[in-house]
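# Only the shape, not the letters, is given here:
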């Protein structure tokens, strides 16, 4: 490849890497971890932590933390390479599955946390409603809170079903994967 063509390739890849890193920030993934993911995406071979650190100008410790995050989210895989004792990593190229894993992990955790809080509050309000000495206005306020919390619980049940549809890939029946046109 000629030097000018190499520059065009590098610039296009760098633009995608930076954009991916910024977008992954929406899911709580640090910019440096996003840059690592993007860098691995454009490699034609697996990389060691040392190679990653060299490519990004970051410490091996920083690379290790980022790789662990990406492994936990199933966005990279550790692979075995014959003749070397160092761990090698490569990106999982299934963007649909990467999104599903990332989305499911984050949203399921949030649903469970929020559902627990709503259920606890609902129980407390139902107990409070049975108290003596409450005015009609007090009961009205309590009932309104109960209704809003019940609506929230319905939402989280729906969100659980949505997450299930992603994990089971049923979502693709409603929103099919599309090949580039």
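Perfect, I can see it now. No experiment lies behind these values; they were computed from the predicted model shown.
# Only C-alpha atoms from now on, for both contacts and neighbour counts.
Will do.
# What separation is there between residue 80 and residue 92?
15 Å (CA to CA, to the nearest Å).
# quick one, which of those two is more surrounded?
Set residue 80 next to residue 92 and count neighbours by other CA atoms under 10 Å: residue 92 wins out with 17 against 13.
# The longest helix belonging to the chain: which residues count as buried?
Ranked by residue count and defined by DSSP state H, the top helix of the chain is helix 95-129. Of the residues in helix 95-129, 97-104, 107-108, 111, 115, 118, 122, 125, 129 count as buried by neighbour count, 16 or more other CA atoms under 10 Å.
# ok, the residues you listed vs residue 45, which is closest?
residue 98 (19.3 Å; CA to CA).
# next, the one to line up against it:
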């Protein structure tokens, strides 16, 4: 195998791996191939260029690029004299992860926390208004589980805050430095 072939094979291996793992971002492997291609070309590309490179339909290409724009993984760029839209990868994978992780987890965590807090209040009302042993037992059991869930969602919000504030990098950097000593 020649060096040029090995370079192409190395690139394709990474693109395929990225494509297969794009489900983590909630998108299909074909969108991952678009991302991987844009990542390795080192220049902005038009939809037509991407279509030719990947041999996909223009509709699929347009939908894929729009999805990557929404995920904030690619951006539209301008080049003098070019009439068609150009797209390039945003190279900060850390920020891509933070954006996706924070948005998705914050939304889900807040929804679960709100439901848990409302249920907690309802159970406290039940406990103050009933003497039925079975009802009290169930309410106390549920209250214990919901209290645990609230503690978890509160902790998870702190983790999300670490990512959004980028303090996570300081924590992981210091841990890595400690291990190296």
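Perfect, thanks for sending it. Treat the numbers as computed from the prediction; the structure is a model and nothing was measured.
# After superposing, what score do the chains get?
Once superposed, the chains reach a TM-score of 0.86 (TM-score structural alignment, normalised by the length of the first structure), with 175 aligned residues with a CA RMSD of 2.0 Å.
# Would you quantify the distance from the residue nearest the centre of the first structure to residue 159 of the first structure?
Taking CA atoms, centre = their mean, the centroid of the first structure lies closest to residue 102, which sits 2.7 Å from it. Note on residue 102 of the first structure: its distance to residue 159 of the first structure, by CA to CA, is 15 Å.
# again, but for residue 118 of the first structure
In terms of CA to CA, residue 118 of the first structure sits 15 Å off from residue 159 of the first structure.
# Please apply the same query to residue 77 of the first structure.
28 Å.
# The aligned partner of residue 151 of the second structure in the first structure: which element?
Using TM-score structural alignment, the equivalent of residue 151 of the second structure in the first structure is residue 154. Per DSSP states H and E: residue 154 of the first structure is located in helix 136-167.
# Would you mind getting the average deviation of that helix from the second structure?
Its aligned residues in the second structure lie a mean 1.3 Å from helix 136-167 of the first structure after superposition (mean CA distance after the TM-score superposition for the first structure).
# In the second structure, which residues correspond to stretch 44-60 of the first structure?
Using TM-score structural alignment, stretch 44-60 of the first structure pairs with 42-58 in the second structure.
# just stretch 82-98 of the first structure next, same as before
Counting by TM-score structural alignment, stretch 82-98 of the first structure corresponds to residues 80-96.
# Just the terminal-to-terminal distance for the matching stretch.
28 Å.
# now the aligned partner of residue 129 of the first structure in the second structure: how far from residue 147 of the second structure?
Residue correspondence, TM-score structural alignment: residue 129 of the first structure in this structure matches residue 127 in the second structure. With distances taken as CA to CA, residue 127 of the second structure is found 15 Å from residue 147 of the second structure.
# and what of residue 18 of the second structure?
39 Å.
# How about the secondary structure of residue 5 of the second structure?
Following DSSP: H, G, I helix; E, B strand; the rest coil, we place residue 5 of the second structure in the helix state.
# how much space between it and residue 56 of the second structure?
Note on residue 5 of the second structure: its distance to residue 56 of the second structure, by CA to CA, is 23 Å.
# Same question for residue 165 of the second structure.
Separation of residue 165 of the second structure from residue 56 of the second structure (CA to CA) stands at 39 Å.
# Neighbour count for the two, which is higher?
Taking neighbours as other CA under 10 Å, residue 165 of the second structure and residue 56 compare with residue 56 leading, 14 against 10.
# Can you tell me the SS state at that one?
Applying three-state DSSP: residue 56 of the second structure is coil.
# and if you look at residue 88 of the second structure?
Looking at residue 88 of the second structure with three-state DSSP, the answer is strand.
# For it, which non-adjacent residue is closest in space?
residue 44 (4.6 Å; CA to CA, 6 or more residues apart in numbering).
# what's the burial count for the one you found?
A count of nearby residues for residue 44 of the second structure, using other CA under 10 Å, gives 20.
# Isn't it up against residue 74?
No - contact criterion CA atoms under 8 Å: residue 44 of the second structure and residue 74 do not qualify, at 9.9 Å.
# need the contact list for the alignment partner in the first structure of residue 135 of the second structure.
Alignment note (TM-score structural alignment): residue 135 of the second structure maps to residue 138 of the first structure. Contact analysis of residue 138 of the first structure by CA atoms under 8 Å, 6 or more residues apart in numbering lists nothing.
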